[in-house]
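J.: structural data only, the sequence is not supplied:
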């Protein structure tokens, strides 16, 4: 499957997951730190149902694999980062590591390391930031990022078990992340 086809499938999948967004899928990083957009999935007919953005299988940085479909129907936070991203490094160390340690029961936190095939750099990133207690998948070719419409990092996608989602870019504190996780867990 070529890049244009994967992008088109991902854009349709994101549209189902995040239909009604005020911004385009590429506008992951809001203009003000910590702002986000709430969306819900529309009803679709069975014959027109696009491929889910969760339709992936990826290697984890730690050496296992994750089947993305196992995340669908659950409360999950996806954190899109890159090992060469200085903003990701700082936010990971100063905010995300603390939030991971305080995740409420029933909410899974999954990091999506993208746009790199350097597993050593990914491992170093996790060690330096202290975020290695969560599952982190390696999105070497950017296909998972594309499926969710992520064009820049860091970015967060907060997905409720009913398929509704909220996305945010850079600027979330540990408190912001944990508060949103608690909202997922309680709904």
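T.: Happy to help now that I have it. Bear in mind that the values here come from a model prediction, so they are computed numbers and not experimental data. Numbering: from 1, shown residues only.
J.: from here on, contacts and neighbour counts on C-alpha atoms
T.: OK.
J.: report how many residues lie close to the residue lying closest to residue 147 once chain neighbours are set aside.
T.: Distance criterion CA to CA, 6 or more residues apart in numbering; nearest residue to residue 147, sequence neighbours excluded, is residue 10 at 3.4 Å. Other residues near residue 10 number 26, with proximity taken as other CA atoms under 10 Å.
J.: residue 10: what's it in contact with?
T.: 51, 52, 53, 146, 147, 148, 149 (CA atoms under 8 Å, 6 or more residues apart in numbering).
J.: am I right that the second one sits in a helix?
T.: Meaning residue 52. No - Residue 52: not assigned to a helix; according to DSSP: H, G, I helix; E, B strand; the rest coil it is coil.
J.: I'd assumed residue 13 was in contact with it.
T.: Yes - counting by CA atoms under 8 Å, residue 52 sits close enough to residue 13 to count as a contact (5.1 Å).
J.: ok so residue 59 is a strand residue?
T.: Yes - under three-state DSSP, residue 59 falls within a strand.
J.: against residue 141, how distant is it?
T.: Computed as CA to CA, to the nearest Å, the residue 59 to residue 141 distance reads 12 Å.
J.: here comes the other one, which I'd like you to weigh against the first:
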């Protein structure tokens, strides 16, 4: 189709009156070709085709872009890994790369002797530091031993010359001489040594005996008696380790000695049982140290407590009783003064009582060899003796079972429900009471260790 219009802005030929002009971005309306533009319609933009200076500049720019592209294609440079994987290297590029590598290698400066010297010194220093670090402990020990030897040399003192006036140990030293040895076969005494053409010099060394200890132990403070109705525990302290004993009685003659504890201790404790309730006693404490020095200190007194019929409670004295056991023996609660006592009341028909007995047995097995704990159980009158005996044997229980056929002990302790367990200290004082059954040995241990 023949162009019938020319652009209104740049004058380029166009087919339509409203066709878009890519040169000057004009959209028309364009002028017909045979119609000249009027002065009132000047061109908005000049085309590069009509301006020679703009045309030359554009041509130079295109030439420069083409030249840069050619230079970039022929330029020798290290290629990336992706380039080596994606394209194959031509012979020309390979040759140019080799030339570039050789040129780079030729430009390297040789390593000077001074550099090699410093490198060698640095390597030796690093190796020395590593060796010292690995053998630091050995080197330190060797240095310590050397310093100890040097210190021993400077600290050495020659032995003192023994005194010639002492008389215990005899030492004979031969001395060179031109004289003959004494008569009687040249022997001065049986402890001397002689030699031909030698004279004998006799010296003796005195070994003084250590000073004998004549000081008796000294009592610190006053003895502390802790009486009950039929027993007492007496404690005291001395300034040095010594034995323990107490003499006591109702007068100052102290007719009754307690058992003596030969263990050397600073704190002493003696337990005395079998006393009369509500009675005043006199006593003195006795301690003997390792050198045999004896201390006797008195007169001290204490009074035993009176027996009451009051119901027991925590902090009160536990009522004493005497009962027969399954083995046919007779035991009294007062026989165990000086020990902690676990006193349990139960019956053969009581299910909770049977549930807790294994826990009590476990505690008894743990402490029975210590000699400081006693475990007693009291079975009431409604329990059948044969049933109790078979039950104890079937379960391999080895604690002491007391029989209370008349409920006299139950009444004395005001027992209204079972099981119930009393924990007594060494003086028979009630410290804790467990109403109801134990569910584990740990509960028993907790009560036992709480006082």
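T.: Yep, that arrived. Not measured: the values here are computed from a predicted model.
J.: just to revisit the earlier point, for residue 111 of the first structure, state which of the contacts of residue 10 of the first structure is nearest.
T.: Ranked by distance to residue 111 of the first structure (CA to CA), these are led by residue 148 at 13.3 Å.
J.: burial count for that closest one?
T.: Neighbours of residue 148 of the first structure (other CA under 10 Å): 26.
J.: show me what contacts it?
T.: Contacts of residue 148 of the first structure (CA under 8 Å, 6+ apart): 10, 11, 13, 14, 25, 53.
J.: what does it correspond to in the second structure?
T.: In the second structure, residue 148 of the first structure lines up with residue 413, judged by TM-score structural alignment.
J.: which helix or strand contains the equivalent of residue 88 of the first structure over in the second structure?
T.: Under the alignment (TM-score structural alignment), residue 88 of the first structure pairs with residue 353 in the second structure. Using DSSP states H and E, residue 353 of the second structure maps to helix 351-367.
J.: which neighbouring elements make contact with that helix?
T.: Secondary-structure packing of helix 351-367 of the second structure (3 or more CA pairs under 8 Å, 6 or more residues apart in numbering; DSSP states H and E): strand 373-379, helix 441-448.
J.: on that earlier part again, quick one: the match of residue 88 of the first structure from residue 344 of the second structure, how far?
T.: Distance, residue 353 of the second structure to residue 344 of the second structure, using CA to CA: 9 Å.
J.: which residue in the second structure lines up with residue 113 of the first structure?
T.: Under TM-score structural alignment, residue 113 of the first structure pairs with residue 379 in the second structure.
J.: what about residue 133 of the second structure, neighbour count?
T.: Count around residue 133 of the second structure with other CA under 10 Å applied: 11.
J.: okay, the strand ranked longest in the second structure sits on what stretch of the first structure?
T.: The longest strand of the second structure (DSSP state E) is strand 231-249. Following TM-score structural alignment, strand 231-249 of the second structure has no partner segment in the first structure.
J.: please name every helix or strand in contact with that strand.
T.: strand 219-227, strand 256-257, strand 261-273, strand 280-288.
J.: before we move on, the earlier item: among the contacts of residue 10 of the first structure, which ones are buried?
T.: Buried residues within those, defined by neighbour count using 16 or more other CA atoms under 10 Å: 52, 53, 146, 147, 148, 149.
J.: quick check: the last one touching residue 11?
T.: So that's residue 149 of the first structure. Yes - using CA under 8 Å, residue 149 of the first structure and residue 11 qualify as a contacting pair, with a distance of 6.2 Å.
J.: before we move on, the earlier item: and the furthest pair within the contacts of residue 10 of the first structure?
T.: Maximum distance among the contacts of residue 10 of the first structure (CA to CA): 13.7 Å, for 51 and 149.
J.: what lines up with residue 426 of the second structure in the first structure?
T.: Under the alignment (TM-score structural alignment), residue 426 of the second structure maps onto residue 161.
J.: ok, the spatially most central residue of the first structure - contacts?
T.: The centre of the first structure sits closest to residue 78, judged by CA atoms, centre = their mean, with a distance of 2.6 Å. Contacts for residue 78 of the first structure (CA under 8 Å, 6+ apart) come out as 109, 110, 111, 112, 156, 157, 158, 159.
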